[in-house]
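> could you look at this predicted model? Sequence included:
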Amino acid sequence: MKIRVIGNSEAVQGFALVGIQGEITATADEANAAIDHALAMENIGIVLITEDAAVLIQARIDQLKFQSEIPLVVVIPAPNPVSSKQESLNEIIERAIGIKF
């Protein structure tokens, strides 16, 4: 199983440095298309989506979190956080998969 990242250019390019592919999105249409593309890929086990991209399609993200087992959809903090409460990426992944790093 592979990981795919969706979101702003900083996050996608950062994850690309460690070999994780993704799609840069700036609009709701782009985010929806990126989610559709990730869901169509059979080898994707986790989809990381930046908070700024997730707020554009929040209803769909919520639906995927509750209805989809694979891939696991995880919202990660953006470089410029949208919310005032910000968890670390490790905390989010630990909570999502239930394994402490």
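Received it, and whenever you're ready, just let me know what you need. A quick note: this is a predicted structure, and the numbers were derived from the prediction, not measured. Numbering: from 1, shown residues only.

> C-alpha only now, for contacts and for neighbours.
Will do.

> nearest residue to residue 2 other than its sequence neighbours?
Spatial nearest neighbour of residue 2, chain neighbours left out: residue 44 (4.6 Å); criterion: C-alpha to C-alpha, 6 or more residues apart in numbering.

> then this one, side by side with the first:
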Amino acid sequence: MTELRTLVIGNENCVLGLGQMGVPGRVAHTTQDVDAALDAALADATIGIVLISADVASLARARVDRLKVNSISPLVVEVPGPDGWLMRTMRDFVQSAVGISLGRTP
């Protein structure tokens, strides 16, 4: 069985930092960059995990959210960007998906 690899898609610092730990990556500045990097990762059977920084994920939010929920291989995992977490809360994600308000918790 082939050993699966991890790939990072992110800003320059994210790719550089994880690259120092041996994780290859692709820098993305635009939605087209994100789409191209995701397309390449999804087509590569040796990629088992795709890490994507929150700031870059926001460039293709709908696609990244779909992949995080539906993709089995590679597993798509969003990691904090330079400003921390930019993604919506799980409550916001569910409310958006089902179209109803879940109310507020104390």
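Looks like it arrived, so ask away. All of these numbers come straight from a predicted model, not from anything done at the bench.

> please state their TM-score.
The TM-score (TM-score structural alignment, normalised by the length of the first structure) is 0.78; 85 aligned residues with a C-alpha RMSD of 1.7 Å.

> so what's the residue nearest to residue 2 of the first structure up against?
Counting by C-alpha atoms under 8 Å, 6 or more residues apart in numbering, residue 44 of the first structure touches 1-4, 38, 70-71.

> corresponding residue for residue 78 of the second structure in the first structure?
Residue correspondence to the first structure (TM-score structural alignment): residue 78 of the second structure is matched to residue 75.

> state the distance from its match to residue 69 of the first structure.
15 Å (C-alpha to C-alpha, to the nearest Å).

> buried subset of the contacts of residue 44 of the first structure?
By neighbour count, with 16 or more other C-alpha atoms under 10 Å, the contacts of residue 44 of the first structure hold 3-4, 38, 70-71 as buried.

> give the aligned equivalent of residue 97 of the second structure in the first structure.
Aligned partner of residue 97 of the second structure by TM-score structural alignment: none.

> and the strands in the second structure, which stretches?
5-10, 25-27, 47-53, 75-79 (DSSP state E).

> out of the ones you listed, nearest to residue 87 of the second structure?
strand 75-79 (8.7 Å; C-alpha to C-alpha).

> buried ones in that closest one?
For strand 75-79 of the second structure, by 16+ other C-alpha under 10 Å, it's 75-79.

> what helices or strands is that strand leaning on?
strand 47-53, helix 54-57, helix 61-70 (3 or more C-alpha pairs under 8 Å, 6 or more residues apart in numbering; DSSP states H and E).

> repeat that for 6 Å
Where contact means 3 or more C-alpha pairs under 6 Å, 6 or more residues apart in numbering; DSSP states H and E, strand 75-79 of the second structure is packed against strand 47-53.
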